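J.: structural data only, the sequence is not supplied:
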């Protein structure tokens, strides 16, 4: 039995006649009669008692209508939910983040909360090997990382450009141009476990014949790192992304001798299609990343 038949029975019961129901719902009288006959045959009982003043639901009809309307509502709710999932209006997305993403994610998540209130997002952080395992197991949907396994592919968003980050009143901010020799007397602060950035800086120091000093502070939360930068003469070498609404005020600058870009993208499992919600979240992150990165594409002073 089709769930839409419940509406036919409901209309006949409400109006008391097949003729009146026909005029209201746009079915012919013969079509409504056939529908009622089909239902009564399937359930083995009449749904209506016929009276001189019209048709009235009997106890079987009341029971039928109560349950069929509930089923019809569930079916309509299911169709609406599927449509919302297909459009990305609702759904659940598990996202594994890269260090640079914390500069733009707060604004994106705040916007999504307003525009997609039914979208549920979980943000997690893991090392590269762990997140690839989670992707392959289907336990996360998207990851901001470089793929290593052939079953993981990446969709590019552009390049992350790195530069110096200091307190706004740091002595380096007074220089017209910064060379690597200008920074050797200052200590470094880095994200805990960021071996790639440390290795890059060490190579550049050695290339210029300068002694490399290990970081004075290694700390993971980005806001904590920036708070320390803002209150000390320590310097950081971080992705230059514009997100003025979050975190303490700091200066972001170029160093002529330190030119580093790394490709940024979103990784996902090759044989597991990204959901509409996941695709929507990715497009929002990509758009914000490109807007934020555009301010620093020439490593200009902030």
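T.: Okay, I see it. Predicted model, so just to flag it, every value in this text is computed and none were measured.
J.: going by C-alpha atoms from here, please, whenever you check contacts or count neighbours.
T.: Fine.
J.: centre of the chain versus stretch 72-88, how much separation?
T.: Taking CA atoms, centre = their mean, to the nearest Å, one finds stretch 72-88 lying 20 Å from the centre of the chain it belongs to.
J.: repeat that for stretch 25-45.
T.: Per CA atoms, centre = their mean, the centroid offset for stretch 25-45 relative to its chain is 48 Å.
J.: give me the buried positions along it.
T.: 29, 32, 35, 36, 39, 40 (16 or more other CA atoms under 10 Å).
J.: give the next helix or strand downstream of the longest helix along the chain.
T.: Ordering each helix of the chain by length in residues (DSSP state H) puts helix 59-87 first. Going down the chain from helix 59-87, the next helix or strand is strand 91-96, by DSSP states H and E.
J.: which elements pack onto that next one?
T.: strand 119-124, strand 142-143, helix 276-294 (3 or more CA pairs under 8 Å, 6 or more residues apart in numbering; DSSP states H and E).
J.: can you list the ones you listed in a markdown table and add distance to residue 188?
T.: Listed next are the helices and strands packed on strand 91-96 as a markdown table, based on distance: least, CA to CA, whole Å:
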| stretch | distance to residue 188 |
| --- | --- |
| strand 119-124 | 27 |
| strand 142-143 | 28 |
| helix 276-294 | 23 |
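J.: okay, one more to line up with it:
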């Protein structure tokens, strides 16, 4: 494989028409240019220059190699320029991961402001569960992730730093005709006869199960619904009630009422996750915007 410096030297000799001219332009000695061209010719399998009484000119093989060398050097120059732009926080691509309810309002609001501040940066948004997002961040597939410690603690990954972004309270969503829909705060025990809508599978205790246990009962019925639109649809039809994080409050349909619960443990913490080593300036800019928008998303219920 040809070395970049050797290709650059080949192009310079061809442009100047002599080893002496190339030596002056590149601050080499003439003997050094001669040695390096000889080594390149040996690697190429034959002469790249015709030696003339005054100067040199490219051989047919030299013309072919010069064509490729110019292409390679131009590509490298563009790559250097692009990397400079990326490291300055302008241009390039920013890959952002977030879990579902963070994508309802918090992340889109920050990305809107980011687009105004960094219009040359192309954003790729990825949605997934927090554990998956942390894995992708550790593998270099994401540049920033918004993750949660719900339902089983904050996931960890090597080479990743996390910082708390906000506390996210969990409410209960009821049909507006539910007898408790107008209550300011509900005792969880008053919901012991309700069917609960949730997507958790398996034997791992959920936040709902733990809260019900603290209140002295077990949920009468669990209806497994994975997507938030489905949960809202079932609740709007009066088929059950659901825990809804405040981050999702902006998407709750008008047929539902959100009520606070009297269990202070019904909350989760949202975190920002970044690579520990040299996060992109664009990622740091988005981090700052997410922090600015965090409290705005949690003020009052719609």
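T.: Done, it's in. Predicted, not measured: the structure shown is a model, and the values here were computed from it.
J.: what's the angle from the longest helix of structure 1 to helix 276-294?
T.: Angle, helix 59-87 of structure 1 to helix 276-294, by axes from the mean of the first three to the mean of the last three CA atoms, to 10 degrees: 30 degrees.
J.: what residue of structure 2 takes the place of residue 228 of structure 1?
T.: Matched by TM-score structural alignment, residue 228 of structure 1 corresponds to residue 234 in structure 2.
J.: ok, and the closest non-adjacent residue to its match?
T.: In this structure, residue 234 of structure 2 finds its nearest non-sequential neighbour in residue 240, 6.4 Å apart by CA to CA, 6 or more residues apart in numbering.
J.: if I look at that neighbour, how far off is residue 189 of structure 2?
T.: Residue 240 of structure 2 sits 15 Å away from residue 189 of structure 2, going by CA to CA, to the nearest Å.
J.: of the two, which one has the most company?
T.: residue 240 (23 against 16; other CA atoms under 10 Å).
J.: residues touching the more buried one, list them.
T.: 174, 194, 195, 196, 197, 223, 234 (CA atoms under 8 Å, 6 or more residues apart in numbering).
J.: check residue 103 of structure 2 too.
T.: residue 127.
J.: with mean neighbour count and distance to residue 153 of structure 1 added, can I get the helices and strands packed on strand 91-96 of structure 1 in CSV?
T.: Compiled in CSV, these are given as follows (neighbours: other CA atoms under 10 Å; distance: least, CA to CA, whole Å):
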stretch, mean neighbour count, distance to residue 153 of structure 1
strand 119-124, 14, 19
strand 142-143, 28, 10
helix 276-294, 19, 14
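J.: just give me the match in structure 2 for residue 125 of structure 1.
T.: Residue 125 of structure 1 maps onto residue 129 in structure 2, by TM-score structural alignment.
J.: burial count for the nearest residue to its match once chain neighbours are set aside?
T.: Using CA to CA, 6+ apart and skipping the chain neighbours, the partner closest in space to residue 129 of structure 2 is residue 99 (5.3 Å). Look at residue 99 of structure 2: counted by other CA under 10 Å, it has 20 neighbours.
J.: repeat for residue 212 of structure 1
T.: Look at residue 212 of structure 1: counted by other CA under 10 Å, it has 14 neighbours.
J.: pretty sure it sits against residue 204.
T.: No - assessed by CA atoms under 8 Å, residue 212 of structure 1 is found out of contact with residue 204, at 9.0 Å.
J.: quick one: contacts for the match of residue 125 of structure 1?
T.: Applying CA under 8 Å, 6+ apart to residue 129 of structure 2 gives the contacts 98, 99, 100, 147.
J.: what about the helices in structure 2?
T.: With helices called from DSSP H, structure 2 shows them at 4-16, 19-26, 30-44, 60-87, 106-117, 130-138, 207-215, 228-236, 281-294.
J.: so which elements touch the fourth one?
T.: So the one you mean is helix 60-87 of structure 2. So helix 60-87 of structure 2, by 3+ CA pairs under 8 Å, 6+ apart, packs with helix 4-16, helix 281-294.
J.: in stretch 209-229 of structure 2, what's buried?
T.: Neighbour-count burial for stretch 209-229 of structure 2, counted by 16+ other CA under 10 Å, picks out 211, 212, 217, 218, 222, 223, 225, 228.
J.: quick check: closest non-adjacent residue to residue 111 of structure 2.
T.: residue 286 (7.2 Å).
J.: from residue 89 of structure 2, how far out is the one you found?
T.: Per CA to CA, residue 286 of structure 2 is found 10 Å from residue 89 of structure 2.
J.: likewise for residue 8 of structure 2?
T.: Counting by CA to CA, the separation of residue 8 of structure 2 from residue 89 of structure 2 is 30 Å.
J.: go on, residue 263 of structure 2?
T.: Separation of residue 263 of structure 2 from residue 89 of structure 2 (CA to CA) stands at 43 Å.
J.: and residue 236 of structure 2, by the same measure?
T.: With distances taken as CA to CA, residue 236 of structure 2 is found 45 Å from residue 89 of structure 2.
J.: try residue 123 of structure 2
T.: Where residue 89 of structure 2 is concerned, residue 123 of structure 2 sits at a distance of 12 Å (CA to CA).
J.: same check, this time on residue 173 of structure 2
T.: Distance, residue 173 of structure 2 to residue 89 of structure 2, using CA to CA: 41 Å.
J.: the two: which is more packed in?
T.: Between residue 173 of structure 2 and residue 89, counted using other CA under 10 Å, the more crowded position is residue 173 (26 against 20).
J.: quick check, that one in contact with residue 260.
T.: No - Residue 173 of structure 2 is beyond contact range of residue 260, at 9.2 Å (criterion: CA under 8 Å).
J.: remind me, longest strand of structure 2?
T.: If you go by DSSP state E, structure 2 has its longest strand at strand 160-175.
J.: so which bits of that one are buried?
T.: 160, 162, 165-175.
J.: distance to residue 114 of structure 2 added to these, as a markdown table?
T.: Shown next, in a markdown table, are the buried residues of strand 160-175 of structure 2 (distance: CA to CA, whole Å):
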| residue | distance to residue 114 of structure 2 |
| --- | --- |
| 160 | 23 |
| 162 | 21 |
| 165 | 17 |
| 166 | 19 |
| 167 | 23 |
| 168 | 23 |
| 169 | 26 |
| 170 | 28 |
| 171 | 30 |
| 172 | 32 |
| 173 | 32 |
| 174 | 35 |
| 175 | 37 |
